[in-house]
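Q: What follows is a predicted structure for the sequence shown.
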Amino acid sequence: MEIMKYMEKYDYEQLIFCQDRESGLKAFICIHDTTLGPALGGLRMWTYESEEAAIEDALRLARGMTYKNAVAGLNLGGGKTVIMGDPKKDKNEAMFRALGRFIQGLNGRYITAEDVGTTVEDMDIIHEETDYVTGISAEFGSSGNPSPVTAYGVYKGMKAAAKVAFGSDSLEGKTIAVQGVGHVAYALLEHLHKEGARLIVTDINEEAVKRAVEAFGAKAVDPKDIYGVDCDIFSPCALGAVINDETIPQLKAKVVAGSANNQLKDERHGDILHEKGIIYAPDYVINAGGVINVADELLGYNRERALKKVEGLYDRLLEIFEISAREGIPTYKAADRLAEERIAKMKNARSTFLKNEKSLLNRR
């Protein structure tokens, strides 16, 4: 991977390598764009095969956060941090405190939060070293675990997609295949079960699957079989790149709507879904509930206000689906356009302000 060429192609601002030998910290902080405000994006810890794989993930996720925050109407840019390591056995206090110091050194350009492989407790440790962290424990006046709010946004977005695909946003009686049964997916399953959906689940964690089967009467299938099950909606809620050349031919669903980031392996896979008439809810839009929730902490957290903003994802997705239908373009392109238009308008407005500010300084 030619890192600088990749960063130039997508106009990244900064990539920071972070290392602490004593704690074992090996991390990468990526800041994609700060036009709208400081970069906000979670901290992921994963067993990456190589440094290159970790960097590529950080870059992709950071850019996704720029678009997510822009479409969600937040005054925040996009960034992401990844730690190389096994979240089940490699975590330690010193690791997160060291990372907190690196984040503090960025002086507010980047604000972190929890993501795959990290927890509220991890954020509390980081908070010992920096104020630039969200999703910490409620005891600190924070919103706590954002997973339930992310799930609520996915649920609302799924209903919007169902309205376009089936003529009604009711999920009662719909068969929904959920890939992954982590924190977000479990909370999503609660909403779907309550509305009367028929559920199919899978996960590499057998205990998580068993829990969903017992709680919601879900049907369990092998991870490799989830793509081809008979269902109305396929909901990717695990890792990314699951919509690809191998899986698309297996899909029987009319809707793809889930919480996972970077669901499309390549943009052309969004084109293929569009050509097949499958309604795709762009991942960074439908899963924006969590970032909307933690962003509200920056204003002094108010849960009712945050949930009202999350409910707005329903209308934002309907807007994206309408643009897609009207202009005959894939939904991911419609979402990208909304994000890019907002960033461009703000970049122009802020550049004008900066020019005026410079002129005032020159007069002194």
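A: Here it is on my side, so go on. Residues are numbered from 1 along each chain as shown.
Q: drop to CA atoms for contacts and neighbour counts, all remaining ones
A: Noted.
Q: Next up, the contacts around the spatially closest residue to Gln179 that is not a sequence neighbour.
A: Once flanking residues are discounted, Gln179 sits nearest to Pro236: 4.9 Å by C-alpha to C-alpha, 6 or more residues apart in numbering. Shown in contact with Pro236 (C-alpha atoms under 8 Å, 6 or more residues apart in numbering): 178-180, 242, 256-260, 263.
Q: could you say what helices and strands the helix or strand hosting Asn356 packs with?
A: Counting by DSSP states H and E, the element that carries Asn356 is helix 331-363. When contacts are defined as 3 or more C-alpha pairs under 8 Å, 6 or more residues apart in numbering; DSSP states H and E, helix 331-363 sits against helix 51-71, helix 267-275, strand 279-280, helix 313-327.
Q: Now with 7 Å, please.
A: Here helix 331-363 touches helix 51-71, helix 313-327, going by 3 or more C-alpha pairs under 7 Å, 6 or more residues apart in numbering; DSSP states H and E.
Q: For the first one, which residues meet the burial criterion?
A: It stands for helix 51-71. By 16 or more other C-alpha atoms under 10 Å, the buried positions in helix 51-71 come out as 54-71.
Q: before we go on, here's another structure to hold up against the first:
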Amino acid sequence: MLEHDQVVLRRGERSGIPVIVAIHSTRLGPAIGGCRLWRYPDWRDGLADALRLAEGMTIKNAAAGLPCGGGKTVLAVPPDLPLGRSARADLLADAGDLVESLGGRYIVGPDVGTSPDDMITIGERTGNVWCRPESYGGSGDSSPHTAAGVLAALDATLRHLYGPLNVAFPDAEQGGGVAGRRITVVGLGHVGSHLARSLAGAGAELTVTDVDPGRRMVAAELGARWADPVDALTAEADVLVPAALGGQLTTDLVPRLRCRAIVGPANNQLAAEQVAELLHRRGITWVPDYLASAGGVAYTVARELHGMLPPDAERQVTQIGARTATLLDAAARDAVSPHKAALQTIANLLAPTPA
């Protein structure tokens, strides 16, 4: 049964390409979520992606305590269709038209395949767009704030596991808990690189990896150990930080893990839902990715919905640390996994108000 509030699919008037918007929920406020431009074997695959990602945004926003629901735009480009600059602009304009037709129930931002600059083009057709460059009145690239949110969650997790060990950085508001801890970052893309630099600056004993060997220069710059991507997931560490593709936490991997906790920005880290319970049984603390990765959206909401100045918006991002601490305390009290505790809280938030 379809659980989404609204799903709209149109053939783009200019581009002829399927444009899909899925609104999962507006229970907590307007639906927000990025615009994904991707090549799909069939438009139905794009529709399935939009439905899944929209639900994920509802969960992420609720977990972060944001007054927003979840939605997603998918631009389902056929595999062999050329997409030059002009055709791309037409497709983005088509997306803007569809977003505008929804009357403010959904606000779009960047996602895989799109950027803040693309939001300028979409913004020519609708005002319901976030994350345009700051020079255009938007909040800009959210990646540094996503990384800051992960650092706050990671710091809270280490303090939960080990206590407030803050000897090397006694005055640090964020990141002090990572000092001297062995942390492995898997994936040095935009968010992963920001995070690795923050961790190195906070005194972590850092191991990094990426499928692109050219990223070794980041390791050298930070004085971090470089690991082979195949071995990094099972390296001995206090915390494993998945910062690349989703689905890396599998049932086969769990018995081979040698870490105390997993906290990272990669979306959809679990290959299957039961992995969260397997991790819990092994005594490995998994902070749900939908909470750990919410710093970017928290910053954007603070800037563009509430009109906060950057320093105040950044303080909203660091609240992810407090939310992580609260979640881990609740999970420990109830003897359940953090994932189960978080989903129960979210279900309560999204439950219909009794008549």
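A: Noted; the coordinates are in hand. These figures come from a predicted structure and were not determined experimentally.
Q: what's the TM-score for these two chains?
A: Scored against TM-score structural alignment, normalised by the length of the second structure, the superposed chains reach a TM-score of 0.88; 337 aligned residues with a C-alpha RMSD of 2.1 Å.
Q: Just give me the match in the second structure for the residue nearest to Gln179 of the first structure.
A: Superposed on the second structure with TM-score structural alignment, Pro236 of the first structure falls opposite Pro242.
Q: so who does the aligned partner of Gly180 of the second structure in the first structure touch?
A: With TM-score structural alignment as the criterion, the equivalent of Gly180 of the second structure in the first structure is Gly173. The contact partners of Gly173 of the first structure, taken as C-alpha atoms under 7 Å, 6 or more residues apart in numbering, are 196-198.
Q: and the gap between the aligned partner of Gly73 of the first structure in the second structure and Asp334 of the second structure?
A: Alignment note: Gly73 of the first structure maps to Gly65 in the second structure; criterion TM-score structural alignment. Using C-alpha to C-alpha, to the nearest Å, one gets 21 Å for the distance from Gly65 of the second structure to Asp334 of the second structure.
Q: Among these two, which residue is more densely surrounded?
A: The neighbour comparison of Gly65 of the second structure against Asp334 (other C-alpha atoms under 10 Å) goes to Gly65, with 18 against 11.
Q: residues near Gly201 of the second structure, how many?
A: Using other C-alpha under 10 Å, Gly201 of the second structure is surrounded by 13 other residues.
Q: Any idea how many residues pack against the residue nearest to Asp230 of the first structure when sequence neighbours are not counted?
A: Excluding its sequence neighbours, the residue lying closest to Asp230 of the first structure (C-alpha to C-alpha, 6+ apart) is Lys252, at 5.9 Å. Residues within reach of Lys252 of the first structure, counting by other C-alpha under 10 Å, total 16.
Q: Map Lys252 of the first structure onto the second structure.
A: Checking TM-score structural alignment: Lys252 of the first structure goes with Arg258.
Q: Phe140 of the first structure too?
A: Mapped onto the second structure by TM-score structural alignment, Phe140 of the first structure lines up with Tyr136.
Q: quick one: that match from Thr209 of the second structure, how far?
A: Counting by C-alpha to C-alpha, the gap from Tyr136 of the second structure to Thr209 of the second structure is 35 Å.
Q: Next: Leu328 of the second structure.
A: Between Leu328 of the second structure and Thr209 of the second structure the computed distance is 28 Å (C-alpha to C-alpha).
Q: So which of the two has more stuff around it?
A: Taking neighbours as other C-alpha under 10 Å, Leu328 of the second structure and Thr209 compare with Thr209 leading, 28 against 25.
Q: what residues are up against the more buried one?
A: By C-alpha under 7 Å, 6+ apart, the contact set of Thr209 of the second structure is 185-188, 226-229, 232.
Q: Now with 6 Å, please.
A: Contacts for Thr209 of the second structure (C-alpha atoms under 6 Å, 6 or more residues apart in numbering) come out as 186-187, 226-227, 229.
Q: So which of those is the closest to Trp38 of the second structure?
A: Nearest to Trp38 of the second structure among these is Gly187, at 20.7 Å by C-alpha to C-alpha.
Q: Give me the number of neighbouring residues for the closest one.
A: Residues near Gly187 of the second structure, counting by other C-alpha under 10 Å, number 24.
Q: got a list of what it touches?
A: Residues near Gly187 of the second structure by C-alpha under 6 Å, 6+ apart: 209-210, 243-244.
Q: Where does Val297 of the second structure fall, secondary structure wise?
A: Per DSSP H and E: helix 295-304 holds Val297 of the second structure.
Q: Give me the distance from that helix to the chain's centre.
A: From the chain centre to the centre of helix 295-304 of the second structure is a distance of 12 Å (C-alpha atoms, centre = their mean, to the nearest Å).
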